[in-house]
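Participant: Task: produce atomic coordinates for the following.
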Amino acid sequence: MNESIQLKIENKVAYITLNRPEVFNSFNREMALSLQSILDDCETNEEVRAIVLTGNGKAFCAGQDLKEVTDPDLNPGFKKILEEHYNPIITRIRSIKKPIIAAVNGVAAGAGANIVLACDIVVAHEKVSFIQAFSLIGLVPDSAGTFFLPRLIGFQKAQALAMLGDKIGAEEADKMGMIYKCVALDEFDDTINKLALKLANMPTKALGFIKELFNQSMTNTLDEQLALESKLQIEAANSEDYREGVAAFIEKRKPEFKGR
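Facilitator: Down below sits the predicted model:
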């Protein structure tokens, strides 16, 4: 396995760690392709029922490794970087029918910040900051930042952050609805592990359907969304986990979901 990404599977949770701490986990081609491959493996691995994405060291991810794009021998060009690196990562995160937690352990900037926003549940500790750093070097947001950010925090606020490149602390990000939760630094690891274990033991198929519904709600009309809710609710009602959930409720016991 590529050393730039670490993978540990434990208690039905896949812990994926960006591992280039010497450059604040910034992406080069090797790391981007490795992450895509690992996400693919997690999608098909039936032992994995929840995914945690985090970083090693002081940063979650500083975005693109600028040394790669300024080295004439290494530079793949922005077309390839976007079409082969970041865009496939974002589409994988949104299409995998398993919950993905972004455990933001340090600064998330540029593409790193927008990869966070694409995840299903985002938890950051109180020392973390988020930066739409693109405009500061003459670029525009990519990695679906212009798609998710205005939907999370509103058009005006999102456009201002994209233009100004302001640094936003985790507590402020929590208050404005950018992330699910900001927690104390000393509670961060425990919070992530408890949340991941909870999701890994929930009805995975239903969680995947919920994810699909929220994806489609971005563009569906009301009638289209109602039709999709009906379709997926019928499918969910035919699952083993639904039958187990109802039986456990009637029998007044804790359900044992299998993800089927």
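
Participant: from here on, contacts and neighbour counts on C-alpha atoms
Facilitator: OK.

Participant: Neighbours of residue 246, how many?
Facilitator: Counted with other CA atoms under 10 Å, the neighbours of residue 246 add up to 12.

Participant: Show me what counts as buried in the strand or helix carrying it.
Facilitator: If you go by DSSP states H and E, residue 246 is part of helix 240-251. Buried residues in helix 240-251, counted by 16 or more other CA atoms under 10 Å: 241-242, 244-245.

Participant: Please apply the same query to stretch 70-86.
Facilitator: Per 16+ other CA under 10 Å, stretch 70-86 contains these buried residues: 75-76, 81, 84-86.

Participant: before we move on, what about stretch 150-166?
Facilitator: Of the residues in stretch 150-166, 153, 158, 161-163, 165 count as buried by neighbour count, 16+ other CA under 10 Å.

Participant: Need the distance between the two termini of it.
Facilitator: End-to-end distance for stretch 150-166, by CA to CA, to the nearest Å: 15 Å.

Participant: likewise stretch 180-193?
Facilitator: For stretch 180-193, the first and last residues are 15 Å from each other (CA to CA).

Participant: before we move on, back to that, ok, the buried residues of stretch 150-166 vs residue 36, which is closest?
Facilitator: Closest approach to residue 36 among the buried residues of stretch 150-166 (CA to CA): residue 162, at 26.1 Å.

Participant: Would you confirm that the closest one contacts residue 130?
Facilitator: No - with contacts defined as CA atoms under 8 Å, residue 162 does not count as touching residue 130, sitting 11.3 Å away.

Participant: correct me, but residue 110 touches residue 62?
Facilitator: Yes - because the distance of 6.4 Å satisfies CA under 8 Å, residue 110 is recorded as touching residue 62.

Participant: so what sits against both of the two?
Facilitator: When CA atoms under 8 Å, 6 or more residues apart in numbering defines a contact, no residue borders residue 110 and residue 62 alike.

Participant: which ones are touching residue 17?
Facilitator: Contact partners of residue 17, counting by CA under 8 Å, 6+ apart, are 5-7, 53-56.

Participant: Make TSV out of those residues and add distance to residue 100, secondary structure and neighbour count.
Facilitator: Converted to TSV, the contacts of residue 17 look like this (distance: CA to CA, whole Å; DSSP: H, G, I helix; E, B strand; the rest coil; neighbours: other CA atoms under 10 Å):
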residue	distance to residue 100	secondary structure	neighbour count
5	16	strand	20
6	16	strand	18
7	14	strand	18
53	7	strand	22
54	11	strand	23
55	14	strand	25
56	17	coil	21
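
Participant: Please provide the structure for the following sequence as well, for comparison with the first:
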Amino acid sequence: MAVVRVEYTEDGFAIITMQNGENRLNQIYVNEMTQILDDIERNKDVKAVITTGEGKFFSNGLDLEWMKSNTEDVVNAFRYGLHALQWRLVHFPLPTVALLNGHAFAGGAFIAIAHDYRVMNSKRGWISWNEILVNLQLNQASLELLRQKISRMDALREAVLFAKRITATRAVELGIVDAAVEPQNLLKEAKRIALQALGPNGIDSSMLQTMKKDLFQQPNIDKVNAKL
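Facilitator: Next up, the predicted model:
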């Protein structure tokens, strides 16, 4: 079964759903997400993208068991591909909203922060970059993503440096997410935010992508330190 699926709605949204338990990130996830993003870009009826998960987790981060079971070359290729995917989301030519149905930890939090907006379940879930708790060092591409997407020092201090489990309400206060919403209203709010971003007259997708690339400078992934 696919670990990620996409649904195209009649009102012009592509809704991407991670559907693999804890929704951990591995090469299968990267491959399927890449194909889905390709499909979305070809679909001219789509005006915005919403990414979410099923169950308790938005994403619980890297699939460490999968990484341990593969060779160094395979794991390094996966890391390269994951960083490329994250920056593709940052620069995607449509408005993107991460709908945090549940916990977003480490790599899952990076997927969330790569989106333009984040809407978080007010009743369940934390967001945290908890690499420090398992003695994993962030590489340059990951650090650049955090620095460019999270502007407040107290947010970086709490959510990354000391790996606090940030609730939805606190995440809004820190500027990490844009809204804390009751579970039954998450999709409605995600759509509202995306439509508000587009405005009444819409935005040219190629110009939107150009503006994103100008604002959020991607590091040279070929030179990224492979440590995570």
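
Participant: TM value for the aligned chains?
Facilitator: Here the TM-score for the pair of chains, by TM-score structural alignment, normalised by the length of structure 2, is 0.82; 214 aligned residues with a CA RMSD of 2.7 Å.

Participant: Inside helices: which ones of the buried residues of stretch 70-86 of structure 1?
Facilitator: Using DSSP state H, no member of the buried residues of stretch 70-86 of structure 1 sits in helices.

Participant: Translate residue 135 of structure 2 into the numbering of structure 1.
Facilitator: Under the alignment (TM-score structural alignment), residue 135 of structure 2 maps onto residue 138 of structure 1.

Participant: can you give me the helices in structure 2?
Facilitator: Taking DSSP H to define them, one finds helices in structure 2 at 27-42, 64-68, 72-90, 107-113, 140-149, 153-156, 168-173, 186-198, 205-215.

Participant: matching residues in structure 1 for the fourth one?
Facilitator: Alignment of helix 107-113 of structure 2 against structure 1: residues 111-117, by TM-score structural alignment.

Participant: shouldn't residue 76 of structure 1 be in contact with residue 66?
Facilitator: No - using CA under 8 Å, residue 76 of structure 1 makes no contact with residue 66, being 11.5 Å away.

Participant: sorry, back to before: looking at the contacts of residue 17 of structure 1, which one is closest to residue 197 of structure 1?
Facilitator: Nearest to residue 197 of structure 1 among the contacts of residue 17 of structure 1, with distances taken as CA to CA, is residue 53, at 14.0 Å.

Participant: Show me what that closest one aligns to in structure 2.
Facilitator: Residue 53 of structure 1 maps onto residue 51 in structure 2, by TM-score structural alignment.

Participant: list the contacts for that match?
Facilitator: Residues near residue 51 of structure 2 by CA under 8 Å, 6+ apart: 15-18, 96-99.

Participant: cool, residue 215 of structure 2 as well?
Facilitator: Going by CA under 8 Å, 6+ apart, residue 215 of structure 2 touches no other residue.

Participant: Map it onto structure 1.
Facilitator: Counting by TM-score structural alignment, residue 215 of structure 2 corresponds to residue 217 in structure 1.

Participant: Closest to the centroid, which residue in structure 2?
Facilitator: Of all residues in structure 2, the one closest to the mean position by CA atoms, centre = their mean is residue 111, 2.1 Å from it.

Participant: surely that residue meets residue 86?
Facilitator: Yes - using CA under 8 Å, residue 111 of structure 2 is in contact with residue 86, at 6.2 Å.

Participant: quick one on the thing from earlier: turn the contacts of residue 17 of structure 1 into TSV, including distance to residue 229 of structure 1.
Facilitator: Listed next are the contacts of residue 17 of structure 1 as TSV, based on distance: CA to CA, whole Å:
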residue	distance to residue 229 of structure 1
5	36
6	37
7	34
53	28
54	32
55	35
56	39
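
Participant: Where does the helix holding residue 246 of structure 1 end up in structure 2?
Facilitator: With TM-score structural alignment applied, helix 240-251 of structure 1 matches no range in structure 2.

Participant: what's the angle from that helix to helix 204-217?
Facilitator: When axes from the mean of the first three to the mean of the last three CA atoms, to 10 degrees is applied, the directions of helix 240-251 of structure 1 and helix 204-217 differ by 120 degrees.

Participant: Tell me how far helix 240-251 of structure 1 lies from the chain's centre.
Facilitator: 30 Å (CA atoms, centre = their mean, to the nearest Å).

Participant: How about the residue in structure 2 that sits furthest from its center?
Facilitator: Distance-from-mean max, structure 2, by CA atoms, centre = their mean: residue 201 at 26.7 Å.

Participant: now what about the match of helix 107-113 of structure 2, what contacts it?
Facilitator: With contacts defined as CA under 8 Å, 6+ apart, stretch 111-117 of structure 1 is touched by 26, 60-64, 86, 89-90, 102, 104, 108, 122, 130-132, 141-145, 148-149, 178-179.

Participant: Against structure 2, what's the mean shift for that stretch, could you check?
Facilitator: Stretch 111-117 of structure 1, aligned to structure 2 and superposed, deviates on average by 0.7 Å (mean CA distance after the TM-score superposition for structure 1).

Participant: from the middle of its chain, how far away would that stretch be?
Facilitator: How far stretch 111-117 of structure 1 lies from its chain's middle: 8 Å, per CA atoms, centre = their mean.

Participant: ditto for stretch 214-230 of structure 1
Facilitator: Using CA atoms, centre = their mean, the offset of stretch 214-230 of structure 1 from its chain centre is 22 Å.

Participant: what about it, start to end distance?
Facilitator: Stretch 214-230 of structure 1 has an end-to-end distance of 14 Å (criterion: CA to CA).

Participant: what do you get for stretch 113-127 of structure 2?
Facilitator: 10 Å.
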